[in-house]
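[1] Sequence and predicted structure below; questions after.
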Amino acid sequence: MKTIVITGSTDGIGKLASLKLAKDGHNVILHGRNVEKLKKTVSEIKEQSGNENINSYIADLSDINSIQKMIAEVSATHTKIDVLINNAGVFKSSAQQNKDGLDLRFSVNYFAPYLLTKGMFPLLKNSETPRIINLSSAAQSSVSIEALKGKEILTEQMAYAQSKLALTMWSFSFAKDNSDMITIAVNPGSLLNTKMVQEAYGQHWSSADKGADILYKLAVSERFETSNGKYFDNDQGSFNKAHDDAYDQQKITVLLSETEKILNG
């Protein structure tokens, strides 16, 4: 059985995928930012799956200190992670920026997965078959470095699309540097019936199950054990080409250099 971390697992496709994995008997590590909601989700999943191996951790993924605290807590209680699913995402929010002045979408959708993967890297290395699943999107747009730094204010849609491309660019680079792991970026499906989509658009095209199903398969199916550094487009139901910038080494180098400066600044 695998030890699987899923961020943003108190709602939507993260919660549904967690239940599917729990039903298989995996050791599932849930994440949320609301204590009561997380507690309720843990008891629901335990009850519905009959699996007691459900752990949970609280973190505000827009806050670097909170992320580091979660990394320390997971590392203190687990010796390995087989699968890390960076699922948590934000589109609309009451605040445009986090306390460090960075756009909330870049913070949660890109910086948080970057930090979590880096922080849990030693635990992933302890797995025989480590996988990292990063939640991209059909919405991908060229990254403004000024916006990344919080110096340029974007619309919610633009910030979201840029944060998802940043995540995809980094995913490809990370995959190249760590060929002993499987790193996959995935568009789980456009306009799935989730809270985030309803808040953003007020409508949906497909059920949330469609997204949960592909996360489940990407996490454990043998079909994907040689799919390192690829982009799965669940609108098409197959691997596809991401935005051109995700293959532009010069742009990737600049993005990662600026990311390190921002996070270590």
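    Everything's here; your move.
[2] C-alpha from now on. contacts and neighbour counts both.
    OK.
[3] OK, contacts around the residue positioned nearest the centre of the chain?
    Nearest to the mean C-alpha position of the chain, by Cα atoms, centre = their mean, lies N86 at 2.0 Å. Going by Cα atoms under 8 Å, 6 or more residues apart in numbering, N86 touches 6-7, 113, 132-135.
[4] can you pull out the helices in the protein?
    Using DSSP state H, the helices of the chain run over 12-23, 35-49, 64-77, 104-106, 112-119, 121-125, 145-148, 156-177, 195-201, 208-220, 249-264.
[5] Single out the most deeply packed of the ones you listed.
    Sort the helices of the chain by mean neighbour count, taking mean count of other Cα atoms under 10 Å, and helix 104-106 sits at the top with a mean of 29.
[6] Quick check: nearest residue in space to the residue lying farthest from the centre of the chain, chain neighbours excluded?
    What lies farthest from the middle of the chain is G50; by Cα atoms, centre = their mean that is 26.0 Å. Leaving aside its chain neighbours, G50 sits nearest to K23 (7.1 Å; criterion: Cα to Cα, 6 or more residues apart in numbering).
[7] Select, out of the helices of the chain, the one closest to Q96.
    helix 104-106 (5.7 Å; Cα to Cα).
[8] Verify the contact between the residue nearest to G50 and E52 for me.
    No. Between K23 and E52 there is no contact under Cα atoms under 8 Å: 10.3 Å.
[9] how long is stretch 45-58 end to end?
    17 Å (Cα to Cα, to the nearest Å).
[10] also this one, for the comparison:
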Amino acid sequence: MVKTILITGATDGIGKHLAKKLASEGHHVILHGRNPQKLELATQEVRAVSLRGRVSSYLADFSNLEDVYRFVGEIKRDFQSIDVLFNNAGLYAGKERKASAENVELTFMLSVLAPYILTTELSPLLEQSSDVRVINTSSYMHRFAKVKDLDFGFENDYNPGLAYNNSKLYTIWMTRYLARDFFLRGSNITVNSYHPGLISTNLGNNSSDEQTKKSLFGRLMKSFSKNLDEGIETGYYLTLAEEVTGLTGYYFDDKKVKAVSEKGYTFEKAQKLMNYCQEKIDLFKEKQDV
């Protein structure tokens, strides 16, 4: 069955490689990127291997909420249904804390807030599918998160490594929360997260900080990374495998459900995370109304 699959962060690494594989099998792939030149190149590469030539692309900078909502509006305008939303865009930031206009730390913005907005705003399109899947890219690095006072935005004691690790933990919390919420509302949307493995990508290169690129994170990515064919296996599995149908709220690694590092998880903490996201959204919308 041909599916319509939206992949964010599709101009590099996992996102682009997965898009090429899915397009080569005849699926309609929707690419997202923030750099116009890289997006054009990725679109050409994916289209060149597409079995049916059904490749779409959209430009948006997810560090800017106005761009996130513009992107959502364009997808709603151009599509009546989406089968898979693959939230893959991410960031490993520099040593200095950077934030959006709403004071959302950018690592959190790309890993948690933008996927939350896309999932909730695009849910009417997703619910048109009989087998709809939302896939959130987390990481094994969530095990090294340090949750302190639920400072989601790292407004105190910012650390780029912890910001990344915590964002991947919060991705799992968000996944659990949304899976539960959709289930209780009788929605057919399933939401799962996964660890793609250590893969050498341009993630750390999003930072202009040379120290970050040479950090332990960067060296690990280069030294112990999988190749991209291996790196997309679990994401590809979650996108299409029949045995995943109906499963929701889980964390996957190597195509299997795996236990997560709880880090004191409770539903109440997940609710606070979602409240934080909604507060930032409300702040943004208030500014738009002025």
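    That came through, no problem. Every value quoted in this text rests on a predicted model; they were computed, and no experiment measured them.
[11] Just the TM-score for the two chains, thanks.
    The TM-score (TM-score structural alignment, normalised by the length of the first structure) is 0.92; 262 aligned residues with a Cα RMSD of 1.9 Å.
[12] Can you give me every residue that contacts L91 of the second structure?
    106-107, 110-111, 164, 203-204, 206.
[13] Try it again at 6 Å.
    By Cα atoms under 6 Å, 6 or more residues apart in numbering, L91 of the second structure lies in contact with 107, 203.
[14] can you check T234 of the second structure too?
    Contacts of T234 of the second structure by Cα under 6 Å, 6+ apart are 254-255.
[15] Go again with 8 Å.
    Contacts of T234 of the second structure were listed using Cα under 8 Å, 6+ apart, and they are 194-196, 252-255.
[16] Ok, T175 of the second structure next?
    136, 191-193, 249-250.
[17] re the thing from before, type out the ChimeraX command that picks the buried ones from the contacts of N86 of the first structure.
    Per 16 or more other Cα atoms under 10 Å, the buried members of the contacts of N86 of the first structure correspond to this ChimeraX selection:
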select :6,7,113,132,133,134,135
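[18] Could you measure from the corresponding residue of the first structure for L273 of the second structure over to K230 of the first structure?
    Taking TM-score structural alignment, the alignment pairs L273 of the second structure with L255 from the first structure. With the distance defined as Cα to Cα, L255 of the first structure ends up 19 Å from K230 of the first structure.
[19] wait, isn't V191 of the second structure in contact with D181?
    No. Assessed by Cα under 8 Å, V191 of the second structure is found out of contact with D181, at 10.2 Å.
[20] After alignment, which residue of the second structure pairs with Y231 of the first structure?
    Matched to the second structure by TM-score structural alignment, Y231 of the first structure sits across from Y251.
[21] looking at the alignment, what does A219 of the first structure pair up with in the second structure?
    Checking TM-score structural alignment: A219 of the first structure goes with T239.
[22] Show the contacting residues for its match.
    Contacts of T239 of the second structure by Cα under 8 Å, 6+ apart are 84, 133, 135.
[23] Repeat that for F183 of the second structure.
    So F183 of the second structure contacts I189 (Cα under 8 Å, 6+ apart).
[24] again, 10 Å this time
    177, 189-191, 248-249 (Cα atoms under 10 Å, 6 or more residues apart in numbering).
[25] One more: Y216 of the first structure?
    So Y216 of the first structure contacts 13-14, 16-21, 85 (Cα under 10 Å, 6+ apart).
[26] Over to T183 of the first structure?
    Contacts of T183 of the first structure (Cα under 10 Å, 6+ apart): 83-85, 130-134, 171-176, 218, 224-231.
[27] Repeat that for S207 of the first structure.
    If you count contacts by Cα under 10 Å, 6+ apart, then S207 of the first structure has 12-13, 189, 191-194 around it.
[28] so which of the contacts of N86 of the first structure persist in the second structure?
    Among the contacts of N86 of the first structure, the contacts conserved in the second structure (both residues aligned by TM-score structural alignment, their matches' Cα atoms under 8 Å) are 6-7, 113, 132-135.
[29] Which members of these define the maximum pairwise distance?
    Spatial extent of those (Cα to Cα) is set by the pair T7 and I132 at 11.8 Å.
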